[in-house]
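In: sequence-free structure coming up:
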C-alpha cells in the first residue's frame, strides 16, 4: 500500500486555517474586512478573555441571502472574483474566499444574517458550525446586516491554543487591529468592548485628523507632520512625527496600501532610513501612512492573510516615499542635519551674532545663525587660539547658572552598598577639572585623562538607585499638586491594565477617568519630580509593549527604571556646579556597572598617559 494519502477535509481546513488565523486578532481582522466589504457604516466588536472565549462582530452591512450564507463557508467561494484578470484590479479587502471557512474550522461559530432589500430586511438565516462541521441551518427573524459569534477559538487545535499570550496581551492586539481599520475608514462607526470595558467608541467623522483626535487625542496630533504628495500615479498621505516625538517601539506605526492594513518592509525601511541620525538609535517615530497606487502595480495575493504585499516597481516606490518623508521633515524641522550645511569660514565683515540675510524660513540659514551666536558666546572665552581650543568651565569658578545635582540630597539616591574592590572603582582616583560644552565632565586620574558624558553617567546612577528602591519596595512617592490627565491609545490602555501592579510598585498612582482611554496621574516616583510626566508614562508603555504573557517582574522593573532614569537624568548643554560634577563622578565610580548606561551606551572615554606619550613621540 502506498504511503501518500489524501487528507480529510477537516484536516485540510485546519491546515488552511493555520495560515490565516494566527490569534484572536486575526479573526477580528478577517471579519471586520468582511463587514467593510459589505458596506457597513457601523461595526461593533465584543471580546471575552482576549478573544479566546468569545468574539462577537455585528455590522449593518448588506447582509447575505440564505444561499450565500451557506456558500460563504465553502473554500474559495467569493463574490469578488469572476476571472483571473480580476486579481489585477482587486479593490476589496477580501477576495480569496478563505476567511470564514478557516475561522469556522478552529472554533464554534454562529452566523446570523439577513439580506437588505428595497423593502427592508428579508427573512434571516442562522448557520452554526463547530470545528468545520455544520451543526444547524435554519431561518430566523433578523433585522438585517450580519452577526458572527466565534467561541472557543482553537478548541480543536491545542497545539495552536497553547501559544496564545495572556488575555490582556491578546486584547491589546485586537485593539491595535481595530485601531488600524478605524484609521483607514473614518466614515465608519467602530466600537470595541473588551469584557465590560469600552476600549474604542469612535463615531463617524469626515477626515483622518478627526479620527486621530478620537483615538489618540489632541497632543498626539499636534506633534505630527501632515503628508499629501502624489507622483506618477502614486500618492502618499497621512502623518509622521517630528524629531522630538519618538517611541521605544513601533507601536505607533500604522501602514496602509489602498486602504488595506499591511506589515510592509518597504514602508518600514523607508521610514527608518529617513529618521536615521535624526532620532537616537533604538527609538522609533510615530507614523500613519497611506499609499494609494493602481491595483495593477501591486500583488496582494502573496499570503492568505493579505497583510504582505509586493510592489511591481518597489525601488521607485521606496525612493518616492523616502523623498517625500525627507522633504516633510526638512520643511517642518526647526533645525537641519549636519549634511545641510558646512562650517562657516571666517567672515570679518559680518559681526558675530548678526542675522544672516536670506529666506527667514530656511532651515540652513537658521542653523548658520545659531552657529554664529555660538561663536559669539565662544568669543568671550580665552582668546588665544590654543586657549580657545581647550576652554572649559573651571571647577574653581563654576558657571553662573549652573545646576546643582540633587543626586545625594534625596533618600531615593542614598549611597549604594560598598563595592568590592577593583582599582577602577577607587573614587579617590578621579579629579574633576571642569565641564566642556556644558555636556562633558573632564577629569584626570594619575594615569588617564577622562571625558564623562554627564547625561548617561547620571542615568546610570539614577537607574541603579531606583532598582534598589524597587527591590526593597521602598520607592518614595511624590503627589502632584495638580493631577495630570493622559489620553492613551487603545493598545496603550490595554498595556496599562496589564502592568498596573508594576506601575503602582514603581511609585505611580494612575486611575482610569471615564469610559475611554483617558487616565489621571495623581502621583509619581519622587525621582521623577522634575520630568514631563506624560512623556515618561508613554515611554514606559512603549518599552513594555513587546513583553510577552510570561513576563518577569524583574524585566518590567528594569525597563521602568531605565525609562525613569533617562527622563530624570541631567541633560546635555546643562551647566553644573563643581561640587555636582565631582559628586556625580564619585557616585558613578561606586556604581555596579559604571562603564555603560542602562541602554548600553558608553559613559566614559579614556586617554591613557601611554597614548599621549605615543602621540607626542615620547614612547
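Out: Happy to help now that I have it. Remember, predicted model here, so these are calculated numbers, not experimental data. Numbering: from 1, shown residues only.
In: for the rest of this, base every contact and every neighbour count on C-alpha atoms.
Out: Noted.
In: now do the helices in the stretch 201-350 of the chain.
Out: For the stretch 201-350 of the chain, the helices defined by DSSP state H, counting those that start in this stretch occupy 208-216, 218-222, 265-275, 314-332.
In: next, the one to line up against it:
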C-alpha cells in the first residue's frame, strides 16, 4: 500500500483560555462502551455568505466546550444542516480537485459537483487530525508510543520524581515509559508518537503538575488533561506560512476524510469554508 507522507510539524505557542467544563460530556464519549453512544458526527462547512453576514467571535463556543469531537459551533444555531458520516460522500476531501495553496496557509480546492471553491485552513485541519487521533487512541486504551533513540533526562525534585514513578502505569497508558535515573533525575525512554519530542516532554510536565494537584492521573476523566491534549495538538500541527508540497496536501485531505468532524478545529474555529460560484461572480457584477 502507498505510504502516507505527513507534513512535518513545527512548534509554536497558542494562547487558549478555559471557559467552561467539558467533564460530563467528555466522560460520556471516552468511557461509554454502549454502541448507541456515538459521536454526534459532522456539520457541513460554513459558507462564505454566512460568515460574511453573521459569523463573529461570539458565535464560537468556549474553547473547552469545543474540544469535544461530537460538538460543533454550528449545530445548535442551525446555520448548517447536520451531515453525518453516512451522508458525507466517501473520500469527499480526497476527491476534491486540488488547485493549490495561497499565502502558504490555506488550501484551495474545487468541488465540481456543487460548483464551489473550498478553502481549508491547513493549521486548523492538521490540528484536528492530531487531536482526534490521540483522543481515539486514548478511548481505545491504545496510545502509540515511540522508543526514543536518545532517552530524555529530566531534572526535578525527588518528591516529584517519586510521584511520577508511583504513577508509572497511568503514564504508560498515555504513551510514556519512564525510569529512575538517580537523585533528582528521571529518564524518559518512550513518548507518544503523535507529538514531537519537545511537545511530549511539555505534556509530561503538565501531567506532573496534575499529579501534584490530585495525586492521581485518571486518563479517562481528567478535564485538564483533555484540554492539554488539544493545546499539544495545536503546537504539533503545521502552521500558517508553512509551504506544503502536493503530496503533503493530498495526505492532509485524505486524513480529513477519516475525521468524525472535519469542519472545526479542537477549540471550535472553522477548518473549511465553501464559496459558491455565484458568490464569486457577485464581485465581478455578473
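Out: Here it is on my side, so go on. None of these values were measured; they are calculated from a predicted model.
In: follow-up on the earlier one: out of the helices of the stretch 201-350 of structure 1, which gets nearest to residue 606 of structure 1?
Out: Closest to residue 606 of structure 1 of the helices of the stretch 201-350 of structure 1, according to C-alpha to C-alpha: helix 265-275, at 30.6 Å.
In: next, the angle helix 314-332 makes with the closest one.
Out: Interaxial angle, helix 265-275 of structure 1 versus helix 314-332 (axes from the mean of the first three to the mean of the last three C-alpha atoms, to 10 degrees): 30 degrees.
In: tell me the residues of structure 2 aligned with helix 265-275 of structure 1.
Out: Matched against structure 2 by TM-score structural alignment, helix 265-275 of structure 1 finds no partner residues.
In: columns mean neighbour count and distance to residue 190 of structure 1 on top of the helices of the stretch 201-350 of structure 1, output as CSV?
Out: As requested, these are exported to CSV (neighbours: other C-alpha atoms under 10 Å; distance: least, C-alpha to C-alpha, whole Å):
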stretch, mean neighbour count, distance to residue 190 of structure 1
helix 208-216, 19, 11
helix 218-222, 14, 20
helix 265-275, 17, 26
helix 314-332, 17, 30
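In: tabulate those in JSON lines, adding columns for distance to residue 515 of structure 1.
Out: Below are these laid out as JSON lines (distance: least, C-alpha to C-alpha, whole Å):
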{"stretch": "helix 208-216", "distance to residue 515 of structure 1": "13"}
{"stretch": "helix 218-222", "distance to residue 515 of structure 1": "18"}
{"stretch": "helix 265-275", "distance to residue 515 of structure 1": "33"}
{"stretch": "helix 314-332", "distance to residue 515 of structure 1": "35"}
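In: wait, which of those is closest to residue 24 of structure 1?
Out: Closest among those, using C-alpha to C-alpha: helix 208-216, at 21.5 Å.
In: what residues in structure 2 pair up with that closest one?
Out: Using TM-score structural alignment, helix 208-216 of structure 1 pairs with nothing in structure 2.
In: what packs against that helix?
Out: Other helices and strands packing on helix 208-216 of structure 1, by 3 or more C-alpha pairs under 8 Å, 6 or more residues apart in numbering; DSSP states H and E, are helix 167-184, strand 197-202, helix 218-222.
In: give me whichever of those is most buried.
Out: Stretch with highest mean neighbour count among those: helix 167-184 (a mean of 23; mean count of other C-alpha atoms under 10 Å).
In: whereabouts in structure 2 does it align?
Out: Under TM-score structural alignment, there's no match for helix 167-184 of structure 1.
In: check stretch 373-391 of structure 1 too.
Out: Matched against structure 2 by TM-score structural alignment, stretch 373-391 of structure 1 finds no partner residues.
In: can you tell which of the helices and strands packed on helix 208-216 of structure 1 is closest to residue 544 of structure 1?
Out: Residue 544 of structure 1 lies closest to helix 167-184 among these, at 11.2 Å (C-alpha to C-alpha).
In: the helix or strand just after that closest one to strand 197-202, inter-axis angle?
Out: Once the chain leaves helix 167-184 of structure 1, the next helix or strand it forms, by DSSP states H and E, is strand 189-194. On the basis of the same axes, to 10 degrees, strand 189-194 of structure 1 is oriented at 170 degrees to strand 197-202.
In: report all helices and strands that strand 189-194 of structure 1 contacts.
Out: strand 42-48, helix 167-184, strand 197-202.
In: for those, which one sits closest to residue 541 of structure 1?
Out: With distances scored as C-alpha to C-alpha, the stretch of these nearest to residue 541 of structure 1 is helix 167-184 (12.1 Å).
In: what about the strands in the stretch 151-286 of structure 2?
Out: For the stretch 151-286 of structure 2, the strands defined by DSSP state E, counting those that start in this stretch occupy 177-180, 185-192, 272-276.
In: distance to residue 84 of structure 2 added to these, as CSV?
Out: Output for the strands of the stretch 151-286 of structure 2, formatted as CSV (distance: least, C-alpha to C-alpha, whole Å):
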stretch, distance to residue 84 of structure 2
strand 177-180, 38
strand 185-192, 30
strand 272-276, 16
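In: next, format those strands as TSV and append mean neighbour count.
Out: What follows is the strands of the stretch 151-286 of structure 2, written out as TSV (neighbours: other C-alpha atoms under 10 Å):
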stretch	mean neighbour count
strand 177-180	18
strand 185-192	21
strand 272-276	21
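In: and of those strands, who's closest to residue 48 of structure 2?
Out: strand 272-276 (5.2 Å).
In: so what touches the closest one?
Out: Residues outside strand 272-276 of structure 2 that contact it (C-alpha atoms under 8 Å, 6 or more residues apart in numbering): 45-49, 114-121, 263-264.
In: from those, which land in strands?
Out: Residues of the contacts of strand 272-276 of structure 2 located in strands (DSSP state E): 46-47, 116-121.
In: farthest pair within the residues you listed?
Out: 116 and 121 (16.1 Å).
In: got a list of what the residue of structure 2 sitting at the aligned position of residue 452 of structure 1 touches?
Out: Under the alignment (TM-score structural alignment), residue 452 of structure 1 pairs with residue 120 in structure 2. Residue 120 of structure 2 sits next to 106-108, 271-273 when contact means C-alpha under 8 Å, 6+ apart.
In: same check on residue 111 of structure 1?
Out: Each residue near residue 111 of structure 1 by C-alpha under 8 Å, 6+ apart is listed here: 125-128, 146-149.
In: structure 1: which residue goes with residue 145 of structure 2?
Out: In structure 1, residue 145 of structure 2 lands on residue 477 (TM-score structural alignment).
In: residue 258 of structure 2 now?
Out: Aligned partner of residue 258 of structure 2 by TM-score structural alignment: residue 590.
In: surely that match meets residue 428?
Out: No. Using C-alpha atoms under 8 Å, residue 590 of structure 1 is not in contact with residue 428; the gap is 10.9 Å.
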